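J.: okay, sequence plus prediction incoming.
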Amino acid sequence: MDDDGYDRQSFSINGQSQLTDEYSLNLVSRYETGGSLYDTQWGGADENEYKNYSVKLGGVYQGEKLLVETSFAKSQDQAGTFEGGVDPKVVSDITTKRDQFGLLAEYGLSTDTSFVGGFDWYEERVANTGSAYVKDKRHANAIFVQARHQLNAFLFEGAVRQDDIQGLDKETTYNISLWLSTKSRLVVKYKPRYRF
């Protein structure tokens, strides 16, 4: 008789609260754990387990012309392999963690013209009981702006974004778009993309 099997449990909490007419908070979270047993012909590890969670708290301000969204997020993924019947039984255990912050703002100058700007930041960390990494942490951030203008059937868009990842060079990309539309479908789209 084969006693191998697996288990999995998950739990989540999601919610939203309207604090005022203009401001609301929202929460998205998840926790999951599980593992499995398996047969191996090479010996050594014959079990694995994992434990993951994520939580994101966001706030939204919606004014007459201004929309502002902020978010804070934290997550962890942990997975390990084990050998049953020995002590200690840990063969390998890898844990990655990520912290993140985002800010997005949109301002409507008029019904035809709007501007969007934002900032993203995150930091990642990794640990492995089986080996040490030369780099076990990195952070990155990005800033971006976009402008949109509607002129009759024409929609003009322009955007610029700069990304800065630790250990790599900064990179700036931008694009310019022109849309021509009818009531029923898109007729023409011109969207060159540039990088420098």
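T.: That came through fine.
J.: drop to CA atoms for contacts and neighbour counts, all remaining ones
T.: Fine.
J.: where exactly do the helices run in the protein?
T.: For the chain, no helices are identified by DSSP state H.
J.: alright, now check it against this:
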Amino acid sequence: MCGYQGWFTAKGDGSGSDWTHYKAGKELKPGSITIDLWPDMSEMDKDEKYPTPFKHADGSTAYLFSSYNGKTVDRHFGWMKDYKINGVFLQRFGVNLKRPDLYKRRNVITHHVQSAANKHGRTWAMMYDLTGFKAGDIKKHLIPDWVALKDKVKITEDPSYLHHKGKPVISVWGIGFDDDRKYSLKPKSYDFISQRS
């Protein structure tokens, strides 16, 4: 199992954003890029390539991909099948649950992952990233989101969704940091999830 952030967007991809998680400032330009390695775009089709201000050594345009493009997510899952990767933990960022525009984007990407996992015989599970959460946010935002995914979207009934001993798997990232985070996984915090899963 791998992590799958699904957080990259590109200018012109329909997400309403531009270069999320590619840029550090207001513009995508030298000195403000956040990725460690440029993705290999050689297998991407034209409708998966988004032009950037960067140029290759030969002067040609350097392109990036978008996780908002369902065709690209499908391609990633096809690669997983080719290279015998069983599936992914799809990160669902807690702070995105607080903003309608970002919440919608996460739902679109979740749909792409679910469709691609089923098509390519891969599995997936939700990983909640609690970065930026404060005390009370688990009860206010995360639990209602999980209940909606389970009861309305019915992701736990999806044959590609990962289960362990008959229970849907949920991963949580962000516990145990020695900083200003005020949430925890003490029983009172997650009993409601356990009862509804």
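T.: Done, it's in. Keep in mind it's a predicted model, so treat the numbers as computed, not measured.
J.: what TM-score do we get after superposing?
T.: Aligned and superposed, the two chains score 0.25 in TM-score terms (TM-score structural alignment, normalised by the length of the first structure); 98 aligned residues with a C-alpha RMSD of 6.4 Å.
J.: list the buried residues of the helix ranked longest in the second structure.
T.: Scanning the second structure for the helix with the most residues, using DSSP H, yields helix 100-120. Within helix 100-120 of the second structure, the residues scored as buried using 16 or more other C-alpha atoms under 10 Å are 102-103, 105-106, 108-110, 112-118, 120.
J.: what's it packed up against?
T.: Counting contacts by 3 or more C-alpha pairs under 8 Å, 6 or more residues apart in numbering; DSSP states H and E, helix 100-120 of the second structure packs against helix 70-82, strand 87-93, strand 123-129.
J.: taking strand 87-93 as reference, get the angle to that helix.
T.: Relative orientation of helix 100-120 of the second structure versus strand 87-93 (axes from the mean of the first three to the mean of the last three C-alpha atoms, to 10 degrees): 170 degrees.
J.: the spatially most central residue of the first structure and residue 60 of the first structure: what is the separation?
T.: The centre of the first structure sits closest to residue 100, judged by C-alpha atoms, centre = their mean, with a distance of 7.7 Å. According to C-alpha to C-alpha, to the nearest Å, residue 100 of the first structure stands 17 Å off from residue 60 of the first structure.
J.: one more: residue 125 of the first structure?
T.: Distance from residue 125 of the first structure to residue 60 of the first structure, by C-alpha to C-alpha: 29 Å.
J.: and what of residue 91 of the first structure?
T.: Distance from residue 91 of the first structure to residue 60 of the first structure, by C-alpha to C-alpha: 45 Å.
J.: and if you look at residue 121 of the first structure?
T.: Here residue 121 of the first structure is placed at a distance of 18 Å from residue 60 of the first structure (C-alpha to C-alpha).
J.: check residue 94 of the first structure too.
T.: To residue 60 of the first structure, residue 94 of the first structure is 35 Å away according to C-alpha to C-alpha.
J.: give the contact list for the nearest residue to the residue nearest to the centre of the first structure once chain neighbours are set aside.
T.: Once flanking residues are discounted, residue 100 of the first structure sits nearest to residue 122: 4.2 Å by C-alpha to C-alpha, 6 or more residues apart in numbering. Shown in contact with residue 122 of the first structure (C-alpha atoms under 8 Å, 6 or more residues apart in numbering): 98-101, 139-141.
J.: now those residues in JSON lines, with distance to residue 150 of the first structure?
T.: Listed next are these as JSON lines, based on distance: C-alpha to C-alpha, whole Å:
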{"residue": "98", "distance to residue 150 of the first structure": "39"}
{"residue": "99", "distance to residue 150 of the first structure": "37"}
{"residue": "100", "distance to residue 150 of the first structure": "34"}
{"residue": "101", "distance to residue 150 of the first structure": "31"}
{"residue": "139", "distance to residue 150 of the first structure": "37"}
{"residue": "140", "distance to residue 150 of the first structure": "34"}
{"residue": "141", "distance to residue 150 of the first structure": "31"}
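J.: nearest to residue 151 of the first structure, of these?
T.: Residue 151 of the first structure has its nearest neighbour among these in residue 141, at 33.8 Å by C-alpha to C-alpha.
J.: which one is that closest one nearest to, not counting chain neighbours?
T.: residue 121 (4.2 Å).
J.: I figured the one you found hits residue 104, correct?
T.: No. Under the criterion of C-alpha atoms under 8 Å, residue 121 of the first structure makes no contact with residue 104, lying 12.0 Å away.
J.: which element is residue 191 of the second structure on?
T.: helix 187-196 (DSSP states H and E).
J.: other SSEs contacting that helix?
T.: For helix 187-196 of the second structure, the elements it packs on are helix 143-148, judged by 3+ C-alpha pairs under 8 Å, 6+ apart.
J.: 7 Å instead?
T.: Counting contacts by 3 or more C-alpha pairs under 7 Å, 6 or more residues apart in numbering; DSSP states H and E, helix 187-196 of the second structure is packed against no other helix or strand.
J.: so what touches that helix?
T.: residue 143 (C-alpha atoms under 7 Å, 6 or more residues apart in numbering).
J.: is it possible to export the helices and strands packed on helix 100-120 of the second structure to TSV including mean neighbour count?
T.: Shown next, in TSV, are these (neighbours: other C-alpha atoms under 10 Å):
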stretch	mean neighbour count
helix 70-82	18
strand 87-93	23
strand 123-129	23
